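> Structure for the following, please:
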Amino acid sequence: MRTNWTLIAKVLAGEAGHEEEHILSRWSLQNKKNKQLIDMLKKNWESIEPEDGKIRVDTDQAWMNLRNRLENDGLLSDPAEPATTKTMLPQMMRAAAAVILLVGLAIISYLVLTPDSSSVRLAASTTDNQEFGIILPDGSEVDLNAHSEIEYRLEASGIRSVKLTGEAWFSVNRDPVHPFIVEAGSGVIKVTGTSFSVRTDPESDRIEVYVSSGSVQFHQARKDHKVLSLEPGTLGVLEQNHLEEEKSIDINYLSWKTRKLTFRQTRLGEVADILNRTYGKNIRFDNEILEDCLFTGTFDQQPVDSVMKVIQIAFNLDMEQEKNTFIFSGSGCN
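Predicted coordinates for the structure are as follows:
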């Protein structure tokens, strides 16, 4: 069975009948590559649910782009079918088409066009206010923060490698024989099975690696440099050719992923910096005095509007919002 993108979109959107679901299920079990594709699409379908901080896409345009691409590549199961307009195609179907695009056509091109290739390649990226989770072909999971990009390669030898720009969380499928290697700036991270985050800052040439479980080997790209072994709860930093382990770790280090925030007598200026990174917003104060106000509070899975309202009320401030920018004004720390 040729890859039937219309059927896949219907199943993802919950608009397929039992027989159609059964057909797709049988197809996904025909070989490993089919199952990889369906697993990745299902994972990323969840990321466009209307929750704060998730990917927003022009689903109408996505559907048309997908049809055009698949027709050009000869992948559409029913190319003779008239083009579907946005007034005829249900919203959820257009959203499902958008997911297929968001996974990255490089993935689809490999799985569909080059089944005999000796390696797997895929790429994914995010922009403003986007977070994106994908399942890699080896079963590992990656969550990308905003303004981030990865290029993944699974060699025929079984070695798994990723090039990262920005910030990502990795949960690596354990394989002691075939290491998982992340190249981030001038740093290299090597694991066999663990969960960890990597953050790069091209402007400062700073690379950070935080380990949640398992162990990580962190070193510079040049092999003659020392290797830093990181255990759970530790943070490794590579900056200006200097590699070291930092003992003091921000309690909100992974807030962009967990959406859990804790502030204990924290300067409001620092609170704003953390919230900007967590929610992808631009929080500013028109009075510098406000940045020194101390704030204590906790948030768990709260939308950014609720967090802004709490800060506004806590300090009796005025607040203006324009798209992704919040501006607080007031006379001081009331």
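> all contacts plus neighbour counts: C-alpha atoms, from now on.
Fine.
> where exactly do the helices run in this protein?
Listed from the start of the chain, the chain has helices (DSSP state H) covering 5-12, 18-28, 32-45, 59-72, 91-103, 105-108, 255-258, 268-279, 304-314.
> Could you list the buried residues of the third one?
Judged by neighbour count (16 or more other CA atoms under 10 Å), helix 32-45 contains these buried residues: 33-45.
> and it, what does it pack onto?
helix 18-28, helix 91-103, strand 132-135 (3 or more CA pairs under 8 Å, 6 or more residues apart in numbering; DSSP states H and E).
> try it again with 10 Å
In terms of contact count using 3 or more CA pairs under 10 Å, 6 or more residues apart in numbering; DSSP states H and E, helix 32-45 is assigned the packing partners helix 5-12, helix 18-28, helix 91-103, helix 105-108, strand 132-135.
> Next, the angle helix 91-103 makes with the first one.
For helix 5-12 against helix 91-103, the angle by axes from the mean of the first three to the mean of the last three CA atoms, to 10 degrees is 110 degrees.
> What are the buried residues along helix 5-12?
By neighbour count, with 16+ other CA under 10 Å as the criterion, the buried positions of helix 5-12 are Trp5, Leu7, Ile8, Ala9, Lys10, Val11, Leu12.
> Next: the longest one.
Applying a neighbour-count criterion of 16+ other CA under 10 Å, the buried positions in helix 91-103 are Met92, Met93, Arg94, Ala95, Ala96, Ala97, Ala98, Val99, Ile100, Leu101, Leu102, Val103.
> Here is the second sequence; please produce its structure so I can put it next to the first one:
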Amino acid sequence: MSETRLTEAQYDAITEAAAQWCMRLHEPDCTDREREAFAVWLNADPLHAFEYEAMLDIWDVSEHLPRPEPIGAHVVQLPQVPRRSTWQKYATAAAITLLAVPVAAYSGWELGWVPNAYERHQADAQLQTVTLPDGSQVELNLGTQLTYANYKDQRRVTLSKGEAFFKVSHDVAHPFMVQAAEGRVRVTGTQFNVWMYEDQVKVTLLEGSVLVTSNQQLSGDGLRLEPGMQARYKAGDYTPQISQTYANAPDLAWRNGKLVLDNLTLADALPMINRYLGTPLVLADSATRQLRIGGVFNTKEINNLVTSLPKVLPVYLSVNQDGNPVLNALPRG
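Next up, the predicted model:
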């Protein structure tokens, strides 16, 4: 951050500029010239980058702001905004304002628009366990990012990427939501695991019950899971696929730093492997996809797994034009 001491007005001006850039850069008609100007502004002072990161946090919250509900006989009306604006952009501006002004923030809390607690958590090279403000505990796998926001009517976690195991503090009146890809998991108090890679999601329930929906735009609360059940979905799925798990299933082995591949086809194993790779592995063709793999691997050494595959499977490695390692099945003689 800058060593120069700023006046309150100067600091407020930087905060306002960060908010404006945040909203403008999320517009579909933002031009290359504007992006270049933003880069110049961002690099002009470390404080600019610091404030912009804070605005991205608020944007993350505002993406899920609920629309206003009727209050008594009155409906909360949003002000008229220019043609190019949308409710989402106004909500972002409102969130920035409400979080900055205590009295307005209280009103936003009462309306269910603005959280009174917001946290971002990230696990990179080490597993991490965090306790959320509501007392819930979350274990984060490697390469996991999530945020927590506490609203008046719900507790909301957004899983941006990775995998997390939740022990949720029981509160029937204040449900706990986990948003992953296009779907949602709704609970009041339970233990469950959520795995996500790109737009694929897998929910495994250990204790209690959860409601899983694959698309938050659909009506209803989703399908109910009981202990020992698992739900899978990907973007575009109308409903999740439900299956039974078994005792000592490998889905939670990551909590001990392990990846267990139980005689899976490479097609099924690929998302589990790529979850830990900076550069995703690619399968060359259908013959490669049908090869099977099994074993227990250290999640911190998945790169070694990729390079060792030619030693245990009839495959060889190449590199495609994008720089991705490609696994190729050896031709059959």
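> Overlay the chains and give the TM-score.
The TM-score (TM-score structural alignment, normalised by the length of the second structure) is 0.50; 242 aligned residues with a CA RMSD of 5.3 Å.
> Can you give me the end-to-end span of stretch 23-41 of the first structure?
Counting by CA to CA, to the nearest Å, the length from the leading to the trailing residue of stretch 23-41 of the first structure is 17 Å.
> What helices and strands are in contact with the helix or strand where Arg33 of the second structure lies?
In this assignment (DSSP states H and E), Arg33 of the second structure forms part of helix 32-44. With contacts defined as 3+ CA pairs under 10 Å, 6+ apart, the secondary structure elements packing on helix 32-44 of the second structure are helix 8-25, helix 46-62.
> other SSEs contacting the host helix or strand of Leu206 of the second structure?
Counting by DSSP H and E, the element that carries Leu206 of the second structure is strand 200-207. Where contact means 3+ CA pairs under 10 Å, 6+ apart, strand 200-207 of the second structure is packed against strand 155-167, strand 176-180, strand 183-187, strand 191-197, strand 210-213, strand 223-225, strand 229-234, strand 241-244.
> how far off strand 155-167 does it point, in degrees?
Here strand 200-207 of the second structure runs at 60 degrees with respect to strand 155-167, directions being taken by the same axes, to 10 degrees.
> related to what we said a few turns ago, out of the helices of the first structure, nearest to Glu239 of the first structure?
helix 268-279 (20.3 Å; CA to CA).
> tell me which residues in that closest one are buried?
Leu268, Gly269, Glu270, Val271, Ala272, Ile274, Leu275, Asn276, Arg277, Thr278, Tyr279.
> what angle sits between the helix holding Arg33 of the second structure and helix 8-25?
Using the same axes, to 10 degrees: helix 32-44 of the second structure against helix 8-25 is 140 degrees.
> contacts for helix 32-44 of the second structure?
By CA atoms under 10 Å, 6 or more residues apart in numbering, the residues outside helix 32-44 of the second structure that reach it are Ala17, Ala18, Trp21, Cys22, Arg24, Leu25, Thr31, His48, Ala49, Phe50, Glu51, Tyr52.
> Just the buried ones from these?
When those are checked against 16+ other CA under 10 Å, the ones flagged as buried are Ala17, Ala18, Trp21, Cys22, Arg24, His48, Ala49, Glu51, Tyr52.
> is it possible to export those residues to JSON lines including distance to Arg156 of the second structure?
Rendered in JSON lines, the data for those read as follows (distance: CA to CA, whole Å):
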{"residue": "Ala17", "distance to Arg156 of the second structure": "28"}
{"residue": "Ala18", "distance to Arg156 of the second structure": "25"}
{"residue": "Trp21", "distance to Arg156 of the second structure": "26"}
{"residue": "Cys22", "distance to Arg156 of the second structure": "22"}
{"residue": "Arg24", "distance to Arg156 of the second structure": "26"}
{"residue": "His48", "distance to Arg156 of the second structure": "29"}
{"residue": "Ala49", "distance to Arg156 of the second structure": "27"}
{"residue": "Glu51", "distance to Arg156 of the second structure": "24"}
{"residue": "Tyr52", "distance to Arg156 of the second structure": "23"}
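> Name the member of the residues you listed with the shortest distance to Val61 of the second structure.
For these, the nearest to Val61 of the second structure is Cys22 (13.1 Å; CA to CA).
> Can you tell me how far the closest one is from Ala13 of the second structure?
Distance of Cys22 of the second structure to Ala13 of the second structure, computed by CA to CA: 14 Å.
> cool, Ala117 of the second structure as well?
For Ala117 of the second structure, the distance to Ala13 of the second structure - CA to CA - is 25 Å.
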